[in-house]
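Student: Sequence and predicted structure below; questions after.
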Amino acid sequence: MPITKDESTWPIISLSLGEAFDQETVEEYIAYWEELLARRSAFGLLMVHSAEKNTRPERAVTQLYMNWCKMNKREIAQYCSGIAVVMQNAKLLAVYKPVTALSTKRT
């Protein structure tokens, strides 16, 4: 389980994405998003990415996530009040910005 979730401060949820935004991680992340959206209640995400690597996620992984976000953008905008992303390394921001941009954009 690459993602750790903390809902103890609901409606603010803390997520740790672990070491990599790989296929397993994105599938788990999407499943958790679906669970959150099914609650039909407002929430906010605090995402902590602890990886030290400066590598881009694989294109297919990024595309899977972006396609899911596009299909669910109305529900994301309705229930997700905002997302804060915390990176351990400033260089990671440039690497992961395309991955998080779609889900953090307000419609």
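Tutor: Perfect, I can see it now.
Student: rest of the way, CA atoms for contacts and neighbours
Tutor: Noted.
Student: Secondary structure class of Trp33, three-state.
Tutor: Trp33 falls in the helix class when you classify it by DSSP: H, G, I helix; E, B strand; the rest coil.
Student: ok, it to Lys91 distance?
Tutor: 26 Å (CA to CA, to the nearest Å).
Student: With neighbour numbers in mind, choose between the two.
Tutor: Legend: neighbour count by other CA atoms under 10 Å for Trp33 and Lys91, higher for Trp33 (16 against 13).
Student: Relative to Val26, how far out is the more buried one?
Tutor: As judged by CA to CA, Trp33 and Val26 stand 10 Å apart.
Student: All the strands of this structure, residue numbers only.
Tutor: Assigned by DSSP state E, the chain shows strands spanning 4-9, 12-16, 43-49, 80-87.
Student: Export these as a markdown table, with columns for distance to Thr62.
Tutor: Formatted as a markdown table, the strands of the chain follow (distance: least, CA to CA, whole Å):
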| stretch | distance to Thr62 |
| --- | --- |
| strand 4-9 | 20 |
| strand 12-16 | 18 |
| strand 43-49 | 16 |
| strand 80-87 | 17 |
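Student: and here's the other structure:
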Amino acid sequence: MEDIDVKELKERLEKKDKFLFLDVREEWEYEDDNLGAKNIPLADLPHRLEELDSYKDQEIIIHCRSGARSGNAKKFLESKGFSQVRNVLGGIMAYRDL
């Protein structure tokens, strides 16, 4: 699936669209600043896949600080059979600049 920019993400969050919103930053980063996403740090993702099983065929939007870790998470989830994964380009840094 195509990645998503922060403007589209903001619109979708405001409309309360249905998707799994996943934050792959470390817990301390999440505690400092979060957008209400489910927090699973990138390093923990392989060990916590069962938490996401019910979303295998649903839209998952992933973000991190700048978009790099979430890009890696997207590739990983796609390799595990998740079919509708999108990365937030620019991450929370770009989101906060809106």
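Tutor: On my side now, so go ahead. Predicted model, so just to flag it, every value in this text is computed and none were measured.
Student: tm score of chain vs chain?
Tutor: Once superposed, the chains reach a TM-score of 0.38 (TM-score structural alignment, normalised by the length of the second structure), with 57 aligned residues with a CA RMSD of 3.7 Å.
Student: quick one on the thing from earlier: for the strands of the first structure, give me TSV that also has mean neighbour count and distance to Met71 of the first structure.
Tutor: Formatted as TSV, these follow (neighbours: other CA atoms under 10 Å; distance: least, CA to CA, whole Å):
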stretch	mean neighbour count	distance to Met71 of the first structure
strand 4-9	11	24
strand 12-16	18	22
strand 43-49	18	19
strand 80-87	17	15
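Student: So which of those is nearest Pro98 of the first structure?
Tutor: Distance to Pro98 of the first structure, taken as CA to CA, is lowest for strand 80-87 among the strands of the first structure, at 12.6 Å.
Student: which secondary structure elements does that closest one contact?
Tutor: Where contact means 3 or more CA pairs under 8 Å, 6 or more residues apart in numbering; DSSP states H and E, strand 80-87 of the first structure is packed against strand 43-49, helix 90-104.
Student: who wins for proximity to Thr9 of the first structure among these?
Tutor: Using CA to CA, those put strand 43-49 closest to Thr9 of the first structure, at 10.2 Å.
Student: rewinding a little: let's have the helices and strands packed on strand 80-87 of the first structure in a markdown table, adding distance to Lys5 of the first structure.
Tutor: Shown next, in a markdown table, are those (distance: least, CA to CA, whole Å):
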| stretch | distance to Lys5 of the first structure |
| --- | --- |
| strand 43-49 | 9 |
| helix 90-104 | 17 |
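Student: quick one: terminal-to-terminal distance for stretch 61-81 of the first structure?
Tutor: End-to-end for stretch 61-81 of the first structure, by CA to CA: 25 Å.
Student: Please spell out which residues along that stretch are buried.
Tutor: 61-62, 65-66, 69, 73, 76-77, 79-81 (16 or more other CA atoms under 10 Å).
Student: and of these, the nearest to Ala38 of the first structure?
Tutor: With CA to CA as the yardstick, the closest approach to Ala38 of the first structure among the buried residues of stretch 61-81 of the first structure comes from Tyr79, at 9.6 Å.
Student: which helices and strands sit right next to the longest helix along the second structure?
Tutor: Counting by DSSP state H, the longest helix found in the second structure is helix 68-79. On a contact count with 3+ CA pairs under 8 Å, 6+ apart, helix 68-79 of the second structure meets strand 60-63, strand 85-87.
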